[in-house]
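**Q** next input, structure requested:
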Amino acid sequence: MPFNPQLSTRRLLAAFGCFFWCACLALTWPAPLVAQIDETPIEDPNPLVAVEHEAENERIQRIKFLLEQGQPDQALAMLEPLLESGSDAPLADAFTLLQAKAVQAKGETKHAIIILEQFLEEYPISSRTDEARLLLGQLYIQTTQANRAITVLTNALNRSLDPTTQTQGWQLLRQAYELKGEYTKAVQMALKQMNKTPDDQRGELIDYIQGLILQKMSERSLGDLLDTFSTKFPGDLALIRLIELHTAQGDEVLAERDIQAFLHRFPNHPYAQTAVALMQSFISKIKAHQYVIAAVLPFSGKMKPFGSDALNGIRLALEEGRTHLGSNTLGIVVKDSAIPPAQLPHEVEQVLREFKPIALIGPLLARQVQQVADLPDWAEVPFVTPTASISNVKQFGRFWFSTALTTRLQVTKLVDHAMRTLGFSRFCILAPDTSYGRELARNFYDIVRRNGGEIIAAESYQRGTTDASAQIQRLKDRDLSLYGEMLPFEYPDTQKAPKPGEEQLVYTPGFDAMFLPGHPTDVAFLSAQLAYFDVKTPLLGSNTWNHPDLLKWGRSTLERSTFGDALFLQSTDPDVQEFIQKYREKFQLDPSIFAAQAYDAMRVILDTIRHGATTGREVRDQLFIRHDFPTLGGLAAFGDGGVLDRKVYMIQVANGRFVQVN
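**A** I've put the predicted structure just below:
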């Protein structure tokens, strides 16, 4: 039949009309009839299935009863024919879980673990997965597999809102973290469990936390716990424990520091009266010493690790000094500098008035130096900052000194090595576009020019960049306009040379080295990109290069590159190695540059006392005129800006390793 457009259209309209009428009829159907249809029970087409389910449930209850009665062999005998039906059989997940419990009851823990791991793979949406995860976590703990236990138990807690599952999960998780030695996390799990526990049932959990603090936690883990709960329970218990430990050890420095922290953080605590009494006792002991040295360092907040390192260096030098000057000669008072800026000058002034120290070490930060800038001259007490990167601390007064590796000192030593030892004279700069990077670039430019060198070009890059090709191309273009060349590529003997006129030209830099300070990840990436653009010159870096990951990320493109630092753990200097060994023995960790520079600050002060200084003014006078202060790098003196002209170790990348070259 030929196609008829009009007929087709009429048919479509008729069909649509029929559909519309049916839809309207469905919407207007009496409601009671719909309800009657919905409530009509659906009969099981196979009544035998319901009977079989009931029988299987009876078997499950019987197997559970056998397990409760301590008869796992009989339970397994009942399970064996049921498990043969396969994973698709009704209640197969229940039988598999019971099998794991029966095997566990027989003491076959490893076999039970295998069954439960298979259970979670085969029945990922079973209603019994929570129970399986909890049991598997418990078995992992029994077999000292803490990491696996933490993973499976965390999964259980993340997937379930059931209160019982949550409670059991937290309880097992704290056992797993305790097994791993992560006591702070174990405490956190106990606290989560406590939040869901009625007040009258929390005693056991509090006893558990106290037991960890008193019996298992080391000084380091107590410090971690205190960082996590700095002004609330159980931070108070951790701090009390630290006070007790340091008092028992006779460590006046740390005990006094912890008591001050406790009174600041928990002024209304029941233990506060005891802390005040202890504090008064320590103050009397400190004042009884012939000479008192103050230390103003951060012992809380983000800067706490650096303050702790610096204090460790001070304590090590103090211990050595007491062997020469006598234990009753030297006392030290510490003050936490991690307080509001407006409060810091008042707190430091109070220390100066009460203890009358012969010298003060600190603060660490340049902005804090400025906040207390007028106090040294007012009190006639020399302040020695071990880390503030200020090239001229004398601008703040006659009693200011520094043992820090300042930006200018670092660059001065690097340029001196590059120009005098390596014979370089022409340089390019590629520095991060940060305040620190800009300061390094300015100093490098200035010091190279003062020494008769030449800066060909300078560019900056964004921290974390993945593309500095534009900057590198501008450096090349500038160099090509002065000294760089495009020379024919020299083919190896084994390769056929190109025909005349077909030579490949390659960029040959006209400068000797590239100054590339920055974070190790940036330096590794940029060194590779420089090599890609044929900028194949030695690189010069900052002390931020002193990181093992730098070699892991950019070993091949950093060969022959050099940077400087005030501390090198692989140094060939015997004095440095002796310091590192003593530090490791006392504190069970490697010293940082903060520890080394604070160690030098304390040694310098103690050396003035050994040479007869009895007042702050006399200490200051010696710091001005002497040139033989003992430091880790050898004898040294303070320069015109008040900064110690310390040795900076030149470290080169050679054969994929850091090697000291001076």
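**Q** from here on, contacts and neighbour counts on C-alpha atoms
**A** OK.
**Q** now for Y140, how many residues are close by?
**A** Look at Y140: counted by other CA atoms under 10 Å, it has 21 neighbours.
**Q** tell me how far it lies from Q171.
**A** For Y140, the distance to Q171 (CA to CA, to the nearest Å) stands at 14 Å.
**Q** who's in contact with I651?
**A** Neighbouring residues of I651 by CA atoms under 8 Å, 6 or more residues apart in numbering: 562-565, 658-662.
**Q** run a quick neighbour tally on the closest residue to it other than its chain neighbours.
**A** Leaving aside its sequence neighbours, I651 sits nearest to Q660 (CA to CA, 6 or more residues apart in numbering; 4.5 Å). Q660 has 19 neighbouring residues, counting by other CA under 10 Å.
**Q** please give me the structure for this one as well, since I'd like to look at both together:
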Amino acid sequence: MMPIQYAGLTRPIGIILACLMIAACAPRGMAPSAPPPVATTDRALQVQAETAYQKGELLTALDYYQVLIQNFPDSPLIPQAFLKIGRIQTALDDDLAAVDSYQQLLAIYPERPEAMDARIEMLGALQRLGRNQEILDAAPAFADQVQGDIRRFRLYTILGDAHAALAAWDQAVYFYDLAMTDAPAIHRAALEEKMKTAVAMLQEDQIELLLGQVQDETVVGYLSFQQAATMAGASAYDDAVWLLTVFLERFPDHEYAPQARALVEQLAGKVAYDRYALGCLLPLTGPYALFGARALDGIQLAFSEINTMQDGLPARLVVKDTGSDPNQAARAMQALADAKVAAVIGPIATAESAAEVAQERRIPIMTISQREGLTAIGDNVFRNFITPRMQAAVLSSYMLETLGKRRFAVLYPDEIYGRTFRDMFWEEIYQRGGEIVALEAYDPAKTDFEDVIKKLVGRYYDTPEDLKALREPLDLLGPLTALPGYRPPVEEAVEENVPGRRSRSARQDDDAPPPIVDFEAILVPDSPKMLGLVIPQLVYHDVVNVTLLGTNLWFSEKLLKEAGEYVQGAVLPSGFYPASQSPRVQTFVAAFEAVYGRAPGFIEAIAYDSARIMLNAMLDPNVWLRAGIRHTLTKAVPVEGVTGKVAFDGNGEPVKDLVLLQIEGNDFIEIDPSRAPVKGRSDDIPPAPLP
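**A** Sure, this is the predicted structure:
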């Protein structure tokens, strides 16, 4: 067998022996004064090499290992020899040669146990050579295969150092944290110093992410303190004091605890606010003034109830008019911030400009808006409203999981509202295993939807002439009734008095193909005014015996007047049902009617719930900072309200239970989403009038 070539270091035995003799003149610690003769077996050579290594005679040990590789290329001791050669070269400050040695071991013996040590040792050599990116490129191929505490500690420390050298501080902290788990006590102090250096370089979003990933309590402490210090540096004093308070409760004996206490005292004067003052932004003038006035009634009722139960100082409502204008809304929010209110409720419209100011001033705000994306402005922005996603979810769940329907159609106005519900409903149906088999949009400015409905049911295109011929008697043979063996077809009897059905003989388009109604339910997301035009035309074109699905806009007396006879059995979600049997809702409705002399609607109810949620959070005796209000809201604990249970997810979006209603006669009846109704729409729809 050819001798193993080792990076230009293979030498004839004579030269090696000569070197051993010359090495006798070397200083103590580098070579022996009188080297013993070279052993004649591989194991004896290994003993000689290891003995020299233990004595610190590194050059002698190196030569013995090289002789072992040269003379015994088939020996099972070769991988160990390569590994030791690499370590000796590292000790001799020749990391470049060490990398070559480890690479040869990995190339020839990739499956031997020594290979994993060689990989880790090679990463260390690359680090000392400043080749940090090569470390990051090589490590993922084997990092998850590393076993043993010391190996993992070395690997993770090297990876942390490599990321730190490349200024990837968040990744450095991540790997230092992993190293902490396996760090020997003797190395822990040095590792903590590296950790502190890396943590001090982190950005706010990086700290937030790492706090959800790291395991070591020491690391959590460093990150928590740094998060508070970063907030203070960004003038987010309320958040800083909140985080410092939490830090001191969890880590009272931390090395940074004295600094934390000093910082709390320093910032105390900068976080003062009126914990009994709730700001309120509503459109009391302008095009949305009617909604603002209705919402204010609900909010004021909530205040009166809370103050009746409050033992201490009464809560105060500071109302500002947004004028239905985004610029005025922003100015009004600035005024509330200057008044040092604890939190803000509203606006209904123009919420974005106000929310941006609230986030900048770090004041919790609960908007009463259907606008999507508001809570993305920041962690102080919340929203309490019924959303298209909620409605699509409850409808699809009921249809598929309770009624077992699988095929759906969507007929929608070609505008933002319609397109939004189209997309949300499609996603929810798809996720639950259903399918949309028909989809058509109509122009909301028109009143005739014949073409659109025909497209929906496959009747839009004219019947080809050759197919028409098959529907008529064959002239050459005479009428069909004269053909031998002719039997008249058995026609399904159609009772003229059966609601929702009409004889096709009464239709003017007798030659038209029958509609393809291959869906079991159809969603029509539009207003009552438009529904009064659309729904009768659906029935006229034989789209019957399917379940009509609507949105919360369907919950209107106007719909019953415009198209009540055509929407029997229709199912729709609602954010508030004043006729509910819930004692909480009945109490609210009675109190509202007693004060205002009218029944509350959804706006009054959602404003009432929002006010109570905010007041309970800000008046909690354990909350003394605005950041505490925000954290109370984000606990994801459902709060029972008159609009159902609501909690807020990590993005400030509401997670609500919606009411599910069905139209029966001239009423909206609450139904149980987990149970199918006794009767459906097909038995309640009258025939459409003839044109």
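**Q** what residue of structure 2 takes the place of the residue nearest to I651 of structure 1?
**A** In structure 2, the residue matched to Q660 of structure 1 (TM-score structural alignment) is E670.
**Q** and what of D621 of structure 1?
**A** In structure 2, D621 of structure 1 lands on H631 (TM-score structural alignment).
**Q** number of residues surrounding its match?
**A** Applying other CA under 10 Å, we find 17 residues neighbouring H631 of structure 2.
**Q** following the helix or strand hosting it, which helix or strand shows up next?
**A** Per DSSP states H and E, H631 of structure 2 falls inside helix 626-633. Next helix or strand after helix 626-633 of structure 2 toward the C-terminus (DSSP H and E): strand 639-641.
**Q** so which other helices or strands are in contact with that following strand?
**A** Packing contacts for strand 639-641 of structure 2, counted by 3 or more CA pairs under 8 Å, 6 or more residues apart in numbering; DSSP states H and E, involve strand 644-648.
**Q** what's the strand it packs on in contact with?
**A** Strand 644-648 of structure 2 has contacts (CA under 8 Å, 6+ apart) with 382, 575-576, 633-640, 654-659.
**Q** mean shift between it and structure 1?
**A** Once fitted to structure 1, strand 644-648 of structure 2 is off its aligned match by 2.5 Å on average (mean CA distance after the TM-score superposition for structure 1).
**Q** buried stuff in that strand?
**A** Residues of strand 644-648 of structure 2 classed as buried by neighbour count (16 or more other CA atoms under 10 Å): 644-648.
**Q** can I get those residues in TSV with distance to A98 of structure 2?
**A** Converted to TSV, these look like this (distance: CA to CA, whole Å):
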residue	distance to A98 of structure 2
G644	69
K645	66
V646	63
A647	60
F648	57
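**Q** for E372 of structure 2, state which of these is nearest.
**A** Nearest to E372 of structure 2, judged by CA to CA, of the buried residues of strand 644-648 of structure 2 is F648 at 14.8 Å.
**Q** the closest one -> structure 1?
**A** Mapped onto structure 1 by TM-score structural alignment, F648 of structure 2 lines up with F638.
**Q** then Y412 of structure 2?
**A** Y412 of structure 2 maps onto A431 of structure 1 when the alignment is built from TM-score structural alignment.
**Q** test my guess that that match contacts G518.
**A** Yes: contact status for A431 of structure 1 versus G518: in contact at 6.8 Å, counting by CA atoms under 8 Å.
**Q** any shared contact partners between the two?
**A** Shared contacts of A431 of structure 1 and G518, defined by CA under 8 Å, 6+ apart, are found at G437.
**Q** the helix holding H631 of structure 2 vs structure 1, mean deviation?
**A** With mean CA distance after the TM-score superposition for structure 1, helix 626-633 of structure 2 departs from structure 1 by a mean of 0.8 Å once superposed.
**Q** contact partners of that helix?
**A** With contact meaning CA under 8 Å, 6+ apart, helix 626-633 of structure 2 is reached by 238-239, 242, 342-343, 362-364, 380, 617-618, 623, 647-648.
**Q** want to throw the residues you listed into a markdown table with distance to E372 of structure 2 and secondary structure?
**A** Output for those, formatted as a markdown table (distance: CA to CA, whole Å; DSSP: H, G, I helix; E, B strand; the rest coil):
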| residue | distance to E372 of structure 2 | secondary structure |
| --- | --- | --- |
| D238 | 28 | helix |
| D239 | 26 | helix |
| W242 | 29 | helix |
| A342 | 25 | strand |
| A343 | 21 | strand |
| R362 | 21 | coil |
| I363 | 20 | coil |
| P364 | 18 | coil |
| N380 | 16 | coil |
| A617 | 24 | helix |
| M618 | 26 | helix |
| V623 | 29 | coil |
| A647 | 17 | strand |
| F648 | 15 | strand |
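**Q** all set, thanks.
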